[in-house]
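In: the sequence isn't on hand, but the structure is:
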C-alpha cells in the first residue's frame, strides 16, 4: 500500500530499548550520499603580490571550479548549458568545509590540491529552484574485458594488448586528462558508474579466454563476474587501422550479454599516436557510461510517495543496518516507524522518483523490496 501523507502513530513497543530504536529511525541522516557532495583534488596554482594573496585567489577560484564540477556530476549533460552561474557571495554559503593537501608556496605563488564539501540540502534546493534534474545514485561496478584485434588474431590476456594496457593505466593507475581545468576537475572525482579491469592473473586466465569473451560465453562471463563481484560484464573490442589518407582510425565495439540488437561499430579518428587515440576513446566511453547511468537515475522531485513497508527483524544490529542503508539513499527523504516489535517493523519510507528507481537503489544495498499480495516487504536479500 502507499499513503500520500505519513501518519506518525506509534503503538506500544515491546521494550524501552526497542522504543529507542524506533525514535532513532524517525530522522533520516544524509548518510552515504554525502560523499557525492565532496569534490576532491582541485589543483590550484596562483600568483599574486604575496603568497597569502595568491592563496586567497586560489581558494576563491578553487571553490568556483569545485561547485561547477559538482553540478556537472549531478546534472545530466543535456542540461549543462542551463547550470546556474554563481559568484563568490553565492558559492561560499554552500561550502561546508574544505581541506588542503600538497600545499607549496613561494614569495608570490601558491600551489595546492583543494577538497571542498558542499551542503547537500542547500545544493539540492538550488538545483530544484532552477528546475534542473539531477541524480545522486552510484552504480555497482561494471567489469570491462578489453579485447584487441589485429589481423586475424584477438588478444585479451595475451601479449601484446595495448588496448588493455591503456584501460589499466586509466582505471587502475589514475591516468587523467590535464586540461582544460574543467575536464581535469571532472575526472578527479570518483565515477558514478565504477569500472573494473581484471588483473589478468592465472585465476582470470582460467575463468575466460578471448574466444569465450568474444562469443559472450555465459558460463565464462559468469565466472569472471563472480571473481570481481561486478554487477555486469562488458567486452570492449578495438581494432586499429589507417585510412586512405593516412589518418589513424580505431574501430570499437561494445558487447554485452543483454544486448537485443547486434552491436554497432564506432570509429574514432586520431593522430599518428595510437596510444593517445586509445586514451581519448576510453575517456569518451567512460563518460558515456557515466551519463547513461545518470539519466537512468534522475530523481523526479515533482512526485513524492510514502510507502508503508514491513521488515522482519532478527537482531538489533541487523535492524539498525537496514535503517542506515535505507536512510542513506538519495531518493529517500524521510523514514518513520509506525509499529515495532522484537520480530518485525512496520514503517514508512518517503521517497522521490518512481518505484523502479527505489527498488533498484535498494537492490544495490542488498535489500529486496517486494509486493506481497497487496502489502510491501523490505528485507535483506
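Out: Received, thanks. None of the values given here were measured: they were computed from a predicted structure.
In: hey, let's count contacts and neighbours off CA atoms from now on
Out: Noted.
In: which helix or strand contains residue 69?
Out: Using DSSP states H and E, the element containing residue 69 is helix 51-74.
In: in three-state terms, label residue 236 for me.
Out: Per DSSP: H, G, I helix; E, B strand; the rest coil, the secondary structure class of residue 236 is strand.
In: what about it, neighbour count?
Out: 21 (other CA atoms under 10 Å).
In: repeat for the one 10 residues further on
Out: In terms of burial, residue 246 registers 10 neighbours under the definition other CA under 10 Å.
In: what segments of the stretch 251-381 of the chain are strands?
Out: For the stretch 251-381 of the chain, the strands defined by DSSP state E, counting those that start in this stretch cover 265-270, 304-312, 332-340, 344-352, 367-372, 375-380.
In: would you turn these into TSV with mean neighbour count and distance to residue 131?
Out: Shown next, in TSV, are the strands of the stretch 251-381 of the chain (neighbours: other CA atoms under 10 Å; distance: least, CA to CA, whole Å):
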stretch	mean neighbour count	distance to residue 131
strand 265-270	14	34
strand 304-312	20	16
strand 332-340	21	18
strand 344-352	21	15
strand 367-372	15	30
strand 375-380	17	32
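In: starting at the chain centroid, how far to the helix holding residue 69?
Out: How far helix 51-74 lies from its chain's middle: 22 Å, per CA atoms, centre = their mean, to the nearest Å.
In: ok, stretch 206-216 next?
Out: Using CA atoms, centre = their mean, the offset of stretch 206-216 from its chain centre is 28 Å.
In: same check, this time on stretch 370-381
Out: 27 Å.
In: can you add distance to residue 32 and give the strands of the stretch 251-381 of the chain back as a markdown table?
Out: Formatted as a markdown table, the strands of the stretch 251-381 of the chain follow (distance: least, CA to CA, whole Å):
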| stretch | distance to residue 32 |
| --- | --- |
| strand 265-270 | 37 |
| strand 304-312 | 21 |
| strand 332-340 | 12 |
| strand 344-352 | 16 |
| strand 367-372 | 16 |
| strand 375-380 | 18 |
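In: take the one below as the second:
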C-alpha cells in the first residue's frame, strides 16, 4: 500500500487553520451580548485545490465581508470609512461560531456567526471620529397596503407590495426589526379600507393586538397617468397610540409594462428599508467625541433594584458614564454623560420599557425615569 506524504506547506496550513478556528471558537457557546455586533448565518464558500485551502479562502473572505456588513449596519452614511476598511477584522472578532459546514475534497461551504467585540469596535469609531448607531429597535409592525383602482388590499390578494416585502425582509441586515404580522384576529379587526378611513384608530388597535410599540404603515398605489401606469410608494412611522412619528417621503416611477411591476416594487422596497435604516441611525446617533450630560431621577425600592438598573443604564449605547449624585431609600439621582442627543437616550430607554419626562422638582431638575407600563 502506498502512503502519500503530506507536504510541509500542507501541514503548516492545517496547523494555522486549527489554531485560528480554536481561537475564534473559544467563546462559541456564549451568546453574543450585543445584538447589533452579531453577524449571523453569514455564508462562506470557496473551491480550491484542497479542502483546507478552500476553507481558508472561504473563511478569510467571509470575515472581511462580515466586517463590511457590520460597518454598513452601524455607521452613519456620508463619512470616510477608509480607515475602517484597512484594519484586519480578525483583531476585533470576539468569536466565530459554525452553524453548519460541509468540507469536501476541494470545496468548503458553511454558514457562520461572527460576534464582534463591541468595546474594540467602539475604540476604532472613537479613534477615527466615526458617528454611528447601535440601538436595535423593538419589533416594528409593518402594514403594507396595495391600492389599485377601487381596491385597497392589506391581507387579501392581489397584494404584490406585501409579497415583495415578505421576500425582502428575511435578507434584511439592519438595526430596524420589521415584521409583517399574521393571525385571524388581526386580519378580521384590521383591513386596508379601515386603515385608510381612520388610520389612527386602526393603527392603535393593531399595535395593541400584536403588542408592539411602533407601526410602519406603507402603501403602494398604481394609477393611470398620461404616459401609462405610475407606481407611488409612501408611508409613515406611528407610535402605539396611532400618532405619527415620522413621514416617509413619497417615491414614484412610471411603469412601462405591467409585467415589470414586481421589479419596480422590489427596487422601491429596498429603497424604503434603506431610508428607514438611515433615519433610525440618525435619530439614535452615537458620537463618541461629542458628549452631553443629563440628570435623571428614578424611584427605587431596594439597593438590588438600583444595581440592576445601573447595569442596564451603563450598557445603553449612548451612555458613556453614570455618576450617582444622591441615593435615598426611595430615589436615586444620577448625572449621565451621553454620546448623543436626549432623543437618542429616550429611544434607548424605550427599548428597556422606560420613558423620560421633565422633572417637576425644580430643585433637582433634569428628567424622571418612568416605567412605560
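Out: Looks like it came in fine. Source: prediction; values computed, not measured.
In: now the TM-score, please.
Out: The TM-score (TM-score structural alignment, normalised by the length of the second structure) is 0.77; 332 aligned residues with a CA RMSD of 3.1 Å.
In: beyond the helix holding residue 69 of the first structure, next helix or strand please.
Out: In N-to-C order, the element after helix 51-74 of the first structure by DSSP H and E is helix 88-91.
In: ok, and the closest non-adjacent residue to the residue nearest to the spatial centre of the second structure?
Out: With distances taken as CA atoms, centre = their mean, residue 175 lies nearest the centre of the second structure, 1.3 Å away. Leaving aside its sequence neighbours, residue 175 of the second structure sits nearest to residue 136 (CA to CA, 6 or more residues apart in numbering; 4.5 Å).
In: next up, identify which helix or strand the nearest residue to residue 66 of the first structure once chain neighbours are set aside is on.
Out: Take residue 66 of the first structure and drop its neighbours on the chain: the residue closest to it by CA to CA, 6+ apart is residue 39, 6.0 Å away. Element membership for residue 39 of the first structure (DSSP H and E) is strand 38-47.
In: mean shift between that strand and the second structure?
Out: In the superposition with the second structure, the average deviation recorded for strand 38-47 of the first structure is 1.4 Å (mean CA distance after the TM-score superposition for the first structure).
In: likewise stretch 281-290 of the first structure?
Out: Overall, stretch 281-290 of the first structure averages 1.5 Å from its counterpart (mean CA distance after the TM-score superposition for the first structure).
In: which bit of the second structure covers that stretch?
Out: Mapping stretch 281-290 of the first structure onto the second structure (TM-score structural alignment) gives residues 268-277.
In: so what's the equivalent of residue 346 of the second structure over in the first structure up against?
Out: Taking TM-score structural alignment, residue 346 of the second structure has residue 359 as its aligned residue in the first structure. The neighbours of residue 359 of the first structure, taking CA atoms under 8 Å, 6 or more residues apart in numbering as the test, are 368-369.
In: OK, contacts around the closest residue to residue 297 of the first structure other than its chain neighbours?
Out: Of all residues not flanking residue 297 of the first structure in the chain, residue 135 sits nearest, at 5.7 Å (CA to CA, 6+ apart). Residues in contact with residue 135 of the first structure (CA under 8 Å, 6+ apart) are 74-75, 294-295, 297-299.
In: closest one of those to residue 283 of the first structure?
Out: Using CA to CA, residue 294 comes nearest to residue 283 of the first structure of these, at 16.4 Å.
In: my guess is the closest one contacts residue 133. True?
Out: No. Counting by CA atoms under 8 Å, residue 294 of the first structure sits too far from residue 133 to count as a contact (10.0 Å).
In: now for the two: what residues contact both?
Out: Common neighbours of residue 294 of the first structure and residue 133 (CA under 8 Å, 6+ apart) are 75-76.
In: which one of those two has more residues nearby?
Out: The neighbour count for residue 294 of the first structure versus residue 133, taken as other CA under 10 Å, is higher for residue 294 (25 against 19).
In: who's the closest spatial neighbour of the more buried one, skipping the chain neighbours?
Out: Closest to residue 294 of the first structure by CA to CA, 6+ apart is residue 135, at 5.9 Å.
In: tell me which residue of the second structure matches up with that neighbour.
Out: Residue 135 of the first structure maps onto residue 133 in the second structure, by TM-score structural alignment.
In: please, which helix or strand holds residue 221 of the second structure?
Out: Under DSSP H and E, the secondary-structure element containing residue 221 of the second structure is strand 214-225.
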